Every structure is written in C-alpha cells, then in structure tokens.
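Colleague: Just to be clear, the model below is a prediction. Sequence and coordinates:
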Amino acid sequence: MSKVPLTVKGAEKLREELHRLKTVDRPWVIGAIAEARAHGDLSENAEYDAAKERQGFIEGRIQEVEGKLSNAQIIDPTLLDADGRCVFGATVEIEDQDSGDVVVYQIVGEDEADIKANKLSVNSPMARALIGKYAGDIAQVQAPGGIREFEIIDVRYE
C-alpha cells in the first residue's frame, strides 16, 4: 500500500476517531449485543441483527483507520519550504477570473477534505490545477461548465 499524505491536524483527527471507536463505540455495541441476546430467540431478533451489523461496521472502520495511520506520511505545513510554490498542505488564496470571487483553500489528504471548511482533496481537479503554481500564476480547472481560470493571489504554509 502506498503512503497516504495527511496534515498534522488530519492525522490527529484520525487518532481521535480511532480512540473513540475503541473506547466508546466498541464497548457500547458489545453491551447492545449482550442485551439483545438476553431477549432470547436470536433468529427473529432485529435488535441483535442491528447490533451485530453495527459491530461489523465499527470493527471495519477501526481496521481502516489503523491502516491509514500506519501508511500515513504526515506533513506539517508550517515546516514546508516550497519557495512560494503551491504544494500539499499549503493554504492558497485564489481569485475566480470570471466572477472576481476570492476564496482560500488548504490542500489536504483525501480523508481530510471538507469543502465547507475550505479543505480541498489533493486529488480534486482544483487542487491538481493549483499544485506546482506560484502566486501570480493562472490555474485552469476543467469544471462541468467548461474551463475556469483562477489567479493565485497568495500561497501560505500555516
């Protein structure tokens, strides 16, 4: 399995999720299974089936998060020295050349991506268009409505 890029904050969020899964969710679902078993006949016990399904989901997610953390390449944006170039972890201020709208995005790993929090996946078309560019450059992004152009105003490592 190849290395998965993560920011320091993204890795911390995954560690917190893993801790919650192991210390809160797993014990809860074990208790729910025990309670459902106490009701008797398991062949027609919807509570038991739901709890077992939930347990399968939790155990699968624990394995997935552990795998991601073991393969993580943790990158601290504050330690980057990319000479103003847009790279993974960078915070980029861009201006839409058509509308004049200015937006700030951070380029993050797939698991950290959250467009509402202005965190772009490194694999998104927008991030791929920005990577390698400098402030003052124009990035062209293939959007559903055609090619859109964005001017890079500033690149920060925060």
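Modeller: It's in.
Colleague: Only C-alpha atoms from now on, for both contacts and neighbour counts.
Modeller: Fine.
Colleague: Can I take it that Val92 is in a helix?
Modeller: No: applying DSSP: H, G, I helix; E, B strand; the rest coil, one finds Val92 to be strand, outside a helix.
Colleague: give me every residue that touches it.
Modeller: Going by Cα atoms under 8 Å, 6 or more residues apart in numbering, Val92 touches Cys86, Val104, Tyr105, Gln106, Ile107, Ile152, Ile153, Asp154, Val155, Arg156.
Colleague: ok, now Leu120?
Modeller: Leu120 is in contact with Tyr105, Gln106, Ile107, Val108, Gly109, Ala113, Asp114, Met126, Ala127, counting by Cα under 8 Å, 6+ apart.
Colleague: Out of those, which end up buried?
Modeller: Buried members of the contacts of Leu120, counted by 16 or more other Cα atoms under 10 Å: Tyr105, Gln106, Ile107, Val108, Gly109, Ala113, Met126, Ala127.
Colleague: Filter those down to the ones in strands?
Modeller: Tyr105, Gln106, Ile107, Val108 (DSSP state E).
Colleague: Reformat these into a markdown table and put distance to Thr91 next to each item.
Modeller: Listed next are these as a markdown table, based on distance: Cα to Cα, whole Å:
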| residue | distance to Thr91 |
| --- | --- |
| Tyr105 | 6 |
| Gln106 | 4 |
| Ile107 | 7 |
| Val108 | 9 |
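Colleague: next up, a second structure to put side by side with the first:
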Amino acid sequence: MSKVPLTVRGAENLRAELTRLKQVDRPKVIQAIAEARAHGDLKENAEYHAAREQQGFIEARIKDIESKLSHAQIIDVKSINAGGRVVFGATVDVYEEEEDAEHTFQIVGDDEADIKQGLISVSSPMARALIGKSEGDEVAVQTPNGPRHMEILDVRYE
C-alpha cells in the first residue's frame, strides 16, 4: 500500500485516539461484557449483545488507526521550504469573489479533513486547484455549485 500524507497534528490526534481506545474504551467494554454475562442467559441479554457490538466497533477502529499510522507519511510543514508555494500542510488565506469574503484553509490528509474547521483534503478539488500556486495567484475551482474564483492572499507553513 502506498504512503498516505498526514500532518504532524493529524498523526498526534490519531495516536491520542488510539491510546484512549486501548486504555479507556477497551477495558470499559470488557467490564460491561463481564457484568452482562453475570446476568445469566446470553441469548436474550440485550446488554451483553450491545457490549459485544461496541467491542467490535472499538476493535475495528483500533485496527483502522493502526493501519493508517503504519502507512502514513508524516509531513512536518514547518520544515518545508516551499518558497511561498501552496503545498500539502500549508495554510492558505484566499479571497473568494462570489461570496466577497476571505477564507482560511489548511491542506491536510484525507482523514484529517474537516471543512468546518477550515481543513480541506489534499485530494479535494479545492486543494488540487490551490497546490502549486503562490500568493497573488488567481484560482478557479469547479464545484458542484458552479465555478468559484479565488485570489490567494497569503501562504503560511504553521
């Protein structure tokens, strides 16, 4: 499997979630299963079945995170010398003409993306249009709602 880009912050968040799942959630669900077993007949024990289902979700998430971390290419944006160009991990301030508004985006890995926090996936049309451009460049992005025209105001590596 190929390497998947991930920011340092994204990797830290995944490691923190993995630690919580292993040290808090997993023991809690094991205890819930043990308590449910103590209640007797497992065939009609809803608590037991719910706890086992929860255990399955936790174990699947642990495997998912471990896989993502093992295939991650962790990129420290602060160490990149991109010469003012938009690259993976860069924070970009743009002026959007259609909305007459400024927006700030950081280009992150697919698993880190959260548009409400201004984190856009490196594989999104917006990120693909911005990557390689510099401050002052104008960019047109095709979206399902039609084209969006933006001017890059600033590029930072935070």
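Modeller: Cool, got the structure. Just so it is clear, the structure is predicted and the values come from calculations on it, not from any experiment.
Colleague: Chain neighbours aside, what residue packs nearest to the residue nearest to the spatial centre of the second structure?
Modeller: Centroid-nearest residue in the second structure, with Cα atoms, centre = their mean: Glu112, separated by 1.1 Å. Nearest non-adjacent residue to Glu112 of the second structure, counting by Cα to Cα, 6 or more residues apart in numbering: Gly10, 5.9 Å away.
Colleague: Okay, and that neighbour sits in which element?
Modeller: Assigned by DSSP states H and E, Gly10 of the second structure belongs to helix 8-20.
Colleague: Could you list every helix and strand in contact with the very next helix or strand once past that helix?
Modeller: Counting by DSSP H and E, the next helix or strand C-terminal to helix 8-20 of the second structure is helix 26-38. The elements that helix 26-38 of the second structure packs onto, with contact taken as 3 or more Cα pairs under 8 Å, 6 or more residues apart in numbering; DSSP states H and E, are helix 46-70.
Colleague: Quick check: the next helix or strand after the helix it packs on compared with the first structure, mean distance?
Modeller: The helix or strand immediately downstream of helix 46-70 of the second structure is strand 72-75, counting by DSSP H and E. With mean Cα distance after the TM-score superposition for the first structure, strand 72-75 of the second structure departs from the first structure by a mean of 0.6 Å once superposed.
Colleague: which one in the first structure is aligned with Phe88 of the second structure?
Modeller: With TM-score structural alignment defining the correspondence, Phe88 of the second structure maps onto Phe88 in the first structure.
Colleague: What is the neighbour count of whatever residue of the first structure lines up with Ala50 of the second structure?
Modeller: Aligned counterpart of Ala50 of the second structure in the first structure: Ala50 (TM-score structural alignment). Ala50 of the first structure has 15 neighbours, counted by other Cα atoms under 10 Å.
Colleague: quick one: Ala50 of the first structure and Arg148 of the first structure, what's the gap?
Modeller: Distance, Ala50 of the first structure to Arg148 of the first structure, using Cα to Cα, to the nearest Å: 47 Å.
Colleague: next one: Arg61 of the first structure
Modeller: Arg61 of the first structure is 37 Å from Arg148 of the first structure, where distance means Cα to Cα.
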